[in-house]
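S.K.: the sequence and its predicted three-dimensional model are supplied below.
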Amino acid sequence: MVRTMTDTGTDSGAAAGERAVARCDVLGVSPFSDEIDLLYRPWLGPGFIATVEAISNWMRQAGMTVRQDAATNLIGRYEGTTLDAPALLFGSHLDSVRDGGRYDGMLGVIAALEVVAGFHERGERFPFAIEIVGFGDEEGSRFPITMLTTRSIAGVLEEDDPVAAFAGLRDGTGLTVEQALARVGLTPRGMAAARRPKDSVLAYVEAHIEQGPVLEAEGRALGVVSGIAAQRRFEIRVHGMAGHAGTMAMSLRQDALTAAAEMVLAIERIGVAGGDRDGLVATVGLLRTWPGVANVVPGDVTFTIDVRAGTNTTRDRTVDVFLAALKEIAERRGVEIEIIPRENLDPSPCDPHLMTLMETAVQDVTGEPARVLVSGAGHDAMIMSRLAPMAMLFIRCEKGISHNPAEAVLPADVGEAVIALTRFVRLFADDCSKTQGRHSA
């Protein structure tokens, strides 16, 4: 394929990639991070608020109207040829994990912005609107639950009473979700007002770094996602008996930390024994002790379990084995255990027709058949699939590293992604015209 100025609406796809990477880099440091020496952008923190303001300005420059919904999601809208037409949504998340990388989530928002900027530069519009959504809380890095604001747009937050669902959720400073929202004039119950009517959204598309090594190993810039793995997440609380480190006999201890340590190793052992069956992985990513001082036997420990697999069956069977092992260890060691479910997400297949359009777009750009792969990582797309058909585009990242400051992408790869997404929009528009033609006939 010969690339021209009309592919991106800028001087070249490479320039669009350079600009997108540069913007992500700008947003990777203070004041767009809550910490000076690393990237940490939790939902509703100072860095998050500054980021929303910066991207809002870029959206306006790209010809979009801008608003924040009742769940704090940032939404830019590029109108179609008909006012108030349904929208093709692009999106990803604005928040980050602690000490995270600059491109996870953010690159999907900024790459989509480059696509819209190109259309705006050419005065090109479609029978549908294009919207870009910067979701507020995908990572769950502030509160122990993920994708709250995505659930709000998709309308699945209403499946539970939001007030009850948020009960007991606190950040590291002890602040509740309700208190954090109150600081920006919002409420948990009010977040449900962000729900989008199904007839207002045609499809959802998310570009994201792969967060894995496949594309780099195969020398490919882009990949098309076939689906997102199933997930379950738990918070485990182990309650023993705190005591003086110098006077409590070893044989009489109810040490919550040593019990938790055995539990963590059991999770690793059982996960390894699964042999990566059906993409099975299990992770303990957080562990906190109380009181957390050198001369006290730990009385309480909290840790998390994150279990993922390609199917619910494999995931759930493994979870059952994990929980049985944890209960046995707790009983044997004379400690109490609380098992608190935090997430239960089904596998999310991408829409087959949208996948075909995305594969065509990638092949048109790269000159070779698109690589199709499963996402082991969770994304906003898995929630948005409950609102509208969804598709995902993966962008190569160096060594597959993510959730790490070493995260890196090639501007040229991002440029190809912008061109592919531009091509996808045009294919999607042609497809919509054909569908309307058949209906009118």
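M.R.: Right, received. Where do you want to start?

S.K.: hey, let's count contacts and neighbours off CA atoms from now on
M.R.: Noted.

S.K.: measure R195 to V109 for me?
M.R.: 20 Å (Cα to Cα, to the nearest Å).

S.K.: and what of V52?
M.R.: On the measure of Cα to Cα, V52 and V109 end up 11 Å apart.

S.K.: more neighbours: the two, which one.
M.R.: Applying other Cα atoms under 10 Å to V52 and V109 shows that V109 carries more neighbours, namely 26 against 21.

S.K.: what's the next secondary structure element after the one helix or strand that one maps to?
M.R.: V109 belongs to helix 106-122 when elements are defined using DSSP states H and E. Following helix 106-122 in sequence order, the next helix or strand is strand 129-135 (DSSP H and E).

S.K.: I'd like the distance from that following strand to the chain centre, please.
M.R.: 15 Å (Cα atoms, centre = their mean, to the nearest Å).

S.K.: contacts for that strand next, please.
M.R.: 72-81, 84-95, 109, 112-113, 116, 149-150, 380 (Cα atoms under 8 Å, 6 or more residues apart in numbering).

S.K.: here comes the other one, which I'd like you to weigh against the first:
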Amino acid sequence: MSIPLDIAALGERAAAMIEELGAISQSPDTLTRFFLTPEHRRAADLVGRWMREAGLDVTEDALGTVRGHWHPAGEEAPRLLIGSHIDTVAEAGKYDGCMGVILAILALEAVTRVGLSRPYGIDVLAFGDEEGTRFPTTLSASAAVAGIFSPANLTMRDADGISYRDALIAYGKNPDDIPAAAYDPDKVIAYVEAHIEQGPVLEAENEPLGVVTAIAGASRLSVTVTGEAGHAGTVPMRMRHDALLGAAEMALAVERIAKADRHGMVATVGRMHIDPGSVNVIPSRVVFTVDLRSGSDTSRRDALTRFEREAHRIAAQRQLSVVISAFHEVATVPCYPDLQLRLRRSITDVDRRAVAMPSGAGHDGQAMSKLCPIGMLFVRCRGGISHNPAEFAAPLDMGLAAAALVRFIERFNLPHLENNTTGAET
């Protein structure tokens, strides 16, 4: 028999908790909550209180990840992990990350209230460093849980010159304890995360919930186009070597390549620097960036090859030179097919259908995939807006997501899941 659920009430509770957590900020007018700050401490304490009220035992690891434990089969039983993060970008919205932690707590509260028996335990995780806004690193909290934390992170410094190591110590942690934060892979079944979509697809589909097929891989390029400066009034158009026009044509080529892809590819030229930057001088040099993301590594690599070929063709045609260098590369992280199926069934238990979709944004699941299979549930957000104070998810949608997590737990018996390492294709 299914656990009785009041979806509207779950949504209203989630909304109230979002507001309470969102009030913890270093700024009185906007939400900014960075890793290992006094605001992080207050947020972690509030989340820990909610976990205890939900019937969970609470611990905290060496990087400040708050862990709520439910162990109906004993502390040595294998664990299902559910969570997200509680740090934010500067001037953030209230839902990114935090909603996933809150929905997990509400789902576990419903489960513990009825005394559900399971042959495994569940840990709710509230990570503190997903956004990478204080130190030049990201996913370091989930990396520690997954056993892949890089000691080099400890030497990194924030904008005030404070090292990661010193910030940990000031937070009351011992850096030497970081290895103990890692789970034993043999004792972990899977990691599941609920998150706002951060995009407009669910809203366009008029559906509240989706199932993530993969966290997209990403490539970032720096492209330098060199031409020749000249007087804007005296050099005929046919004799110009205009670096900006060449760069613009290359940017349009990126767009064309992404639009032709069948794996949800997106491409962005987000930054462009023009030399000499004078109103009356033909641009001699342009440096621009390309951010290319896809749910298929093969598709992304093929797109990079096509772009490089097009960029050199355009440069030759316009008598320019072009140099392309990669400065960031992250492989696609597929979501485990069995977990996708289980989440889809859980969603259809409480709503009409689940939209299958890739995630173009990064998540803690990228680090957690090095530990165990991962699955993700997306919740519709208004206008697709995220990393912005206007970020919003409707209470009813959050209630449906919490209910879907409860149904997921109810249905979840010990499966035979193999670790899903990065680099696999979807």
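M.R.: Happy to help now that I have it. Nothing here was measured: the structure is a model prediction, and the numbers come from that model.

S.K.: rewinding a little: just tell me the aligned range of the helix holding V109 of the first structure in the second structure.
M.R.: Using TM-score structural alignment, the residues of the second structure aligned to helix 106-122 of the first structure are 98-114.

S.K.: sorry, back to before: identify each buried residue in the helix holding V109 of the first structure, please.
M.R.: Buried residues in helix 106-122 of the first structure, defined by neighbour count with 16 or more other Cα atoms under 10 Å: 106-120.

S.K.: ok, of these, which one's closest to P144 of the first structure?
M.R.: The shortest approach to P144 of the first structure among the buried residues of helix 106-122 of the first structure belongs to M106, at 20.9 Å (Cα to Cα).

S.K.: picking up where we left off before, buried among the contacts of strand 129-135 of the first structure? Make that a ChimeraX selection.
M.R.: A single ChimeraX command is used to select the members of the contacts of strand 129-135 of the first structure judged buried by 16+ other Cα under 10 Å:
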select :72,73,74,75,76,77,78,79,80,85,86,87,88,89,90,91,92,93,94,95,109,112,113,116,149,150,380
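
S.K.: and stretch 161-170 of the first structure, end to end?
M.R.: 17 Å.

S.K.: residues of that stretch that come out buried?
M.R.: P162, F166, R170.

S.K.: next one: stretch 395-412 of the second structure
M.R.: 395-410, 412.

S.K.: matching residues in the first structure for it?
M.R.: Stretch 395-412 of the second structure corresponds to residues 411-428 in the first structure, going by TM-score structural alignment.

S.K.: just give me the mean distance for that stretch relative to the second structure.
M.R.: If you overlay the two and look at stretch 411-428 of the first structure, the average distance to its match in the second structure is 0.9 Å (mean Cα distance after the TM-score superposition for the first structure).

S.K.: which outside residues touch that stretch?
M.R.: Stretch 411-428 of the first structure is contacted from outside by 7-8, 13-18, 20-21, 111-112, 114-115, 207, 221-222, 357-358, 360-362, 364-366, 393, 395-396, using Cα under 8 Å, 6+ apart.

S.K.: helix, strand or coil for the aligned partner of R67 of the first structure in the second structure?
M.R.: In the second structure, the residue equivalent to R67 of the first structure is T59, according to TM-score structural alignment. Following DSSP: H, G, I helix; E, B strand; the rest coil, T59 of the second structure is assigned to strand.

S.K.: list the contacts of T59 of the second structure.
M.R.: Per Cα under 8 Å, 6+ apart, neighbours of T59 of the second structure: V66, R67, G68, H69.

S.K.: which of the residues you listed are retained in the first structure?
M.R.: Compared against the first structure with both residues aligned by TM-score structural alignment, their matches' Cα atoms under 8 Å, the contacts of T59 of the second structure retain V66, R67, G68.

S.K.: double-check that the last one belongs to a strand.
M.R.: Yes: counting by three-state DSSP, G68 of the second structure falls inside a strand.

S.K.: how about the helices in the stretch 51-200 of the second structure?
M.R.: According to DSSP state H, counting those that start in this stretch, the stretch 51-200 of the second structure carries its helices in the segments 98-113, 140-146, 164-170.

S.K.: make CSV from those helices and add distance to A316 of the second structure to it.
M.R.: Listed next are the helices of the stretch 51-200 of the second structure as CSV, based on distance: least, Cα to Cα, whole Å:
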stretch, distance to A316 of the second structure
helix 98-113, 50
helix 140-146, 44
helix 164-170, 47
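
S.K.: tell me which of these lies nearest to E308 of the second structure.
M.R.: Closest of the helices of the stretch 51-200 of the second structure to E308 of the second structure is helix 140-146, at 32.8 Å (criterion: Cα to Cα).

S.K.: which part of the first structure lines up with the closest one?
M.R.: Using TM-score structural alignment, helix 140-146 of the second structure pairs with 148-154 in the first structure.
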